[in-house]
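Novice: just the structure for this:
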Amino acid sequence: MKIIHSFWSKPSLDKSIERFEDRKMGGWLDKKYNYMSWALSCLQFKKHYGFIELVTDNEGKKLFIDKLNLPYDSVRVELDIYNNYHPDLWAISKLHSYTLQNEPFLHVDGDVYIWKILDKVNNKPLIAQNEDIDFKYYTTVWNDIILNFEYIPTYMMSDYQREPSIHSCNAGIFGGSDVNFLKEFAFEAFEFLEKNKAHYDKVNLGSTVLIYEQYLFSCLARAKNKKVSFLFDSMTSSYDKITQFASIPNRRHYVHAVGNAKKKFVACENLANRLLFEYPDFYYNILALIEKNEI
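Specialist: Modelled structure (predicted):
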């Protein structure tokens, strides 16, 4: 299955942006951990799948290819067309990458790392990391959107009325073999964002990713009677099961540094130490580039 990373530089690297601080440097405690995270994710997926594609913009190519020397097999410089979009809409890089695909794929976030092939979800029509069921922060964001956004697809409102305890998904890994539906979803998400553009200032725009990326996909899949397969059958809202580096790689084979995990010093140092252990050349290159103020 084709593996994809996507990186839009504006939300995390644009120094002129003062809003939504959590997206600066990908939400990590320090920029070095952000670079190390992308490196470890790329290298581990490359190791186990043999091929990984990067969808990015010009700044992303300069960073990942020209400076970090990450071994992407394909680089598609596509995302500069979104430079006029609000930087809090950071997941549009992922949506765009879905529209480019014509074969089964898995998009993986730059804070996801593996130590074996993801056999459980390979070649399934639709794939996500796990199902999010009745997490309170979804309800908070959804209520804000209902109150302030003008356009909400009928199938989303119907889904919520049928099941007010929101059933969504985490897209840390996301994709499948039903490429046509995945493209349809991406275009639906862009339409949702475009039709509500006049109301962005009324909501916490960074948090709406829960709705336009994850809940919208889940509602559309149910409306079309599409089955979604999950890598993990159950998960708490803290995601403790997948944020720990302990027991890697003997008992654990998957880590996703989701949410507040990036803010924990121990997790950051575990990430750095894992990159140092497995790929020392990339570790020291990152430190040297930072020392020389080149990244």
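Novice: C-alpha only now, for contacts and for neighbours.
Specialist: Will do.
Novice: which residues in the stretch 151-295 of the chain form strands?
Specialist: Along the stretch 151-295 of the chain, the stretches classed as strands by DSSP state E, counting those that start in this stretch are 167-176, 229-232, 254-256.
Novice: please generate a structure for the following sequence too, so the two can be compared:
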Amino acid sequence: MKTESINIVQSYWSKSYQSNQPNFGWYNKAYHYMSWTLSCLKLSQFYKHVNLVTDTPGAELLIGKLNLPYTSVSCELDKLSNCDEKLWTLGKLRAYAIQEKPFIHVDGDVFIWNKFPDELERAPLVAQNDEVEYPYNFEVMKILVDSGFIFPEGVKTVRPIIESNAGILGGCDIDFFKFYAEQTSYFIKVNEERIKNLQGDTATINTVLEQYLFHELAAQKGVPVAHYFKQNITFRNFDIFNRFASIPHEVQYLHALGCYKSRQETGARIARCLWYEFPEYYDKLADLIKNKIL
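Specialist: Got it, this is the predicted structure:
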């Protein structure tokens, strides 16, 4: 049964998708489109309000070509046309900032087979899970500290480094998201030259900008964060996000994280789910790809 209890939001900044990793990080482009299609359709099974924040090319793709059933579409991300596309999280941050009602933002590589638990829908803040002392996160933070990055007042930069995974991110505390938007904007502005001068890929700061600052600012404000996964997730049990063989009875939530996204088997499993549950969308996608419209 669909519920009206909370708004679901997805965001798609086409400039970032088109300019970054080959095939948008997927094994091939077809799996990227199938992922967005399956993600939206599964959300629409359980929620009456699934809203899209995108730019004009994104709307042409997801609405015009894929015909995904979003409740509303905003081209707010057209305002990011002059921004650095390597900072892919800017699209998500903007989508968070413009929300005026309780919401849960869901990435386009997250799939659900049940509505979110009631305690998540009622929580002040929501995230997928805590990432406690992940080596990559610590290494990126060290690079930023060594490069002299300036952080918002009160945000610590010492271990333990904990980030809130933003596969889902949202909550009922809209005032916090206004504060969060101010602080992330400050971080970008005050570090503009440092970001440009980063050795290697400037995209490395995305998770710090979105996930680390979210966790630290929530802690600073004393706002509790509810998590979909309450257990400690390490690389030993990381496959909890990719258990396609266990849906829908044992597992109702999957997230094709970066380490899974590039694998052919992950894309094939998504394709199989789309073909089985939404054959008309699968056939349409196949035709669009065959005729080189996508």
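Novice: span of stretch 205-218 of structure 1 from start to end?
Specialist: For stretch 205-218 of structure 1, the separation between the terminal residues is 20 Å (C-alpha to C-alpha, to the nearest Å).
Novice: cool, and stretch 188-204 of structure 1?
Specialist: 21 Å.
Novice: what's that stretch in contact with?
Specialist: In this structure, residues lying in contact with stretch 188-204 of structure 1 by C-alpha atoms under 8 Å, 6 or more residues apart in numbering are 92, 95, 141, 144-145, 148-153, 212-213, 216.
Novice: can you give me the neighbour number for residue 251 of structure 1?
Specialist: Counted with other C-alpha atoms under 10 Å, residues neighbouring residue 251 of structure 1 total 8.
Novice: name all residues that make contact with it.
Specialist: If you count contacts by C-alpha under 8 Å, 6+ apart, then residue 251 of structure 1 has nothing around it.
Novice: check the one 5 residues further on too.
Specialist: Residue 256 of structure 1 makes contact with 111, 112, 113, 172, 242, 243 under the criterion C-alpha under 8 Å, 6+ apart.
Novice: can you rerun that using 6 Å?
Specialist: Residue 256 of structure 1 makes contacts with 111, 112, 242, 243, as judged by C-alpha atoms under 6 Å, 6 or more residues apart in numbering.
Novice: which one in structure 2 is aligned with the second one?
Specialist: Spelled out, it's residue 112 of structure 1. For residue 112 of structure 1, the aligned position in structure 2 is residue 110, judged by TM-score structural alignment.
Novice: now swap in residue 35 of structure 1 and tell me
Specialist: By TM-score structural alignment, residue 35 of structure 1 lines up with residue 33 in structure 2.
Novice: wait, is its match part of a helix?
Specialist: Yes. Applying DSSP: H, G, I helix; E, B strand; the rest coil, one finds residue 33 of structure 2 inside a helix.
Novice: what is the burial count for it?
Specialist: Neighbouring residues of residue 33 of structure 2 were enumerated by other C-alpha under 10 Å; the total is 22.
Novice: do residue 137 of structure 2 as well
Specialist: Other residues within reach of residue 137 of structure 2 by the criterion other C-alpha under 10 Å amount to 20.
Novice: most widely separated two among the contacts of residue 256 of structure 1?
Specialist: Between all members of these, the longest pairwise span (C-alpha to C-alpha) is found for 111 and 242 and amounts to 11.3 Å.
Novice: list the contacts of residue 251 of structure 2.
Specialist: With contact taken as C-alpha under 6 Å, 6+ apart, residue 251 of structure 2 is in contact with no other residue.
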